[in-house]
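Participant: dropping a prediction and its sequence here:
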Amino acid sequence: MVDVAKPGERIPIASDHAGFELKERLRLALAEMGYEVEDIGTHSTASTDYPDYAHPLAQEVSEGQAARGVLLCGTGLGMSYVANRYPGVRAAVAWNPDVAALARKHNDANVLVLPARFVSDEDALAILQAWLTTPFEGGRHQGRVAKIERDESEADASGSTT
């Protein structure tokens, strides 16, 4: 596997209450790997609403302020729903390293979403490492990824609005 990790790169990370404890472990691991970590929150296990944390992270990635980011919630689903509403964001829920690697290789996933209630700390670190170090293959996958983004004129031409 080609190492595409970029120590010094700023990576925002965010979670709701269900992902807080794992977020803290991954935040420290990212810092130990040499990344500049931006902790968007939450900052405790007190009940919170996942969109409050997914929106700011996804906006940063969408606007190019960060190349990629990490989100965590209980299942990963809520965070992924929010993040994938932003242009240019490809948030992938990954529950093992193989899924994380394929999300990078084939889909150029720029937001990793972890289901904190369903992965161990050890597995989460392995998933994060696979996602950080796997490059996008491009080639035949480039055109497929390009089809994810649609502007209004494309939507009008197809007869669909979404």
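Facilitator: Looks like it came in fine.
Participant: from here on, just use CA atoms for contacts and neighbour counts.
Facilitator: Noted.
Participant: so what's Val113 up against?
Facilitator: Val70, Leu71, Leu72, Cys73, Gly76, Met79, Ser80, Ala91, Ala92, Val93, Ala94 (C-alpha atoms under 8 Å, 6 or more residues apart in numbering).
Participant: so where does it fall, helix or strand?
Facilitator: Element membership for Val113 (DSSP states H and E) is strand 111-115.
Participant: from the chain's centre, how far out does that strand sit?
Facilitator: 5 Å (C-alpha atoms, centre = their mean, to the nearest Å).
Participant: for that strand, buried residues please.
Facilitator: Within strand 111-115, the residues scored as buried using 16 or more other C-alpha atoms under 10 Å are Val111, Leu112, Val113, Leu114, Pro115.
Participant: just give the nearest non-adjacent residue to the residue nearest in space to the middle of the chain, would you?
Facilitator: By C-alpha atoms, centre = their mean, the chain has its centre lying nearest to Val111, at 1.8 Å. Excluding its sequence neighbours, the residue lying closest to Val111 (C-alpha to C-alpha, 6 or more residues apart in numbering) is Ala91, at 4.4 Å.
Participant: put this next to the first one:
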Amino acid sequence: MKIFIASDHAGFALKRAILEHLRAAGREVEDLGTHSEESVDYPDFAHTLAARVAREAEARGILICATGIGMSMAANRHPGVRAALCHDAYTAEMARRHNNANVLCMGGKVTGEAVAKQMVDIFLATPFDGGRHARRVAKLEAKDE
């Protein structure tokens, strides 16, 4: 599974910690920026990552800004992207099981490093349940068209 990760300046420190965590686990991850704590505009990074995830069916993305709100709003403007703002292990699991989310969004100023790593691991390992949930996700995709 290809994993893309991006952040703005407010999410940079947490992104760096998650990158180290994923690489230590042997995961293939591509860092799409930002590469410092210098102020940048979060939509630029959300749009870049969302476009990549939308093109690669099996890819997953991770976006981090101060709260995760802006990143999720920007990413969800892309057809085929289902970005979920998560705050804990349960929301990360349900984003995958029930919503087939392909982008995990979180807040670098509101999510601790240990919780963030746990969310990432769960998000990447959890399958989509399908069934009645597939019907609902299809309605999301139909709205994109």
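Facilitator: Great, that's in hand. All of these numbers come straight from a predicted model, not from anything done at the bench.
Participant: what about Leu63 of structure 2, which SS state?
Facilitator: strand (DSSP: H, G, I helix; E, B strand; the rest coil).
Participant: contacting residues for it?
Facilitator: Contacts of Leu63 of structure 2 by C-alpha under 8 Å, 6+ apart are Ile5, Ala6, Ser7, Ala46, Leu49, Met71, Ser72, Val103, Leu104, Cys105, Met106.
Participant: out of these, who's nearest Gly131 of structure 2?
Facilitator: Comparing these against Gly131 of structure 2 with C-alpha to C-alpha places Val103 closest, at 20.8 Å.
Participant: which position in structure 1 pairs with that closest one?
Facilitator: By TM-score structural alignment, Val103 of structure 2 lines up with Val111 in structure 1.
Participant: need the strands for structure 1, in chain order.
Facilitator: 10-15, 36-41, 69-73, 91-93, 111-115 (DSSP state E).
Participant: redo the ones you listed as a markdown table? Include distance to Glu122 of structure 1.
Facilitator: Putting the strands of structure 1 into a markdown table (distance: least, C-alpha to C-alpha, whole Å) gives the following:
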| stretch | distance to Glu122 of structure 1 |
| --- | --- |
| strand 10-15 | 18 |
| strand 36-41 | 20 |
| strand 69-73 | 15 |
| strand 91-93 | 17 |
| strand 111-115 | 13 |
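Participant: so which of those strands comes closest to Glu149 of structure 1?
Facilitator: Taking C-alpha to C-alpha, strand 91-93 is the member of the strands of structure 1 nearest to Glu149 of structure 1, at 13.3 Å.
Participant: by contact count, what packs against that closest one?
Facilitator: helix 77-83, helix 97-107, strand 111-115 (3 or more C-alpha pairs under 8 Å, 6 or more residues apart in numbering; DSSP states H and E).
Participant: that strand against structure 2, how far on average?
Facilitator: Superposed on structure 2, strand 91-93 of structure 1 shows a mean distance of 0.3 Å to its aligned residues (mean C-alpha distance after the TM-score superposition for structure 1).
Participant: show residues contacting that strand.
Facilitator: Contacts for strand 91-93 of structure 1 (C-alpha under 8 Å, 6+ apart): 76-77, 80, 83-84, 100, 103, 109-115.
Participant: what's Leu124 of structure 2 aligned with over in structure 1?
Facilitator: Aligned counterpart of Leu124 of structure 2 in structure 1: Leu132 (TM-score structural alignment).
Participant: now swap in Ala92 of structure 2 and tell me
Facilitator: Matched to structure 1 by TM-score structural alignment, Ala92 of structure 2 sits across from Ala100.
Participant: same question for Asp31 of structure 2.
Facilitator: Asp31 of structure 2 maps onto Asp39 in structure 1, by TM-score structural alignment.
Participant: run a quick neighbour tally on its match.
Facilitator: Applying other C-alpha atoms under 10 Å, we find 18 residues neighbouring Asp39 of structure 1.
Participant: contacting residues for the nearest residue to it once chain neighbours are set aside?
Facilitator: Once flanking residues are discounted, Asp39 of structure 1 sits nearest to Ile13: 5.3 Å by C-alpha to C-alpha, 6+ apart. For Ile13 of structure 1, the contact set (C-alpha under 8 Å, 6+ apart) comprises Lys23, Arg27, Val37, Glu38, Asp39, Ile40, Gly41, Leu57, Gly69, Val70, Leu71.
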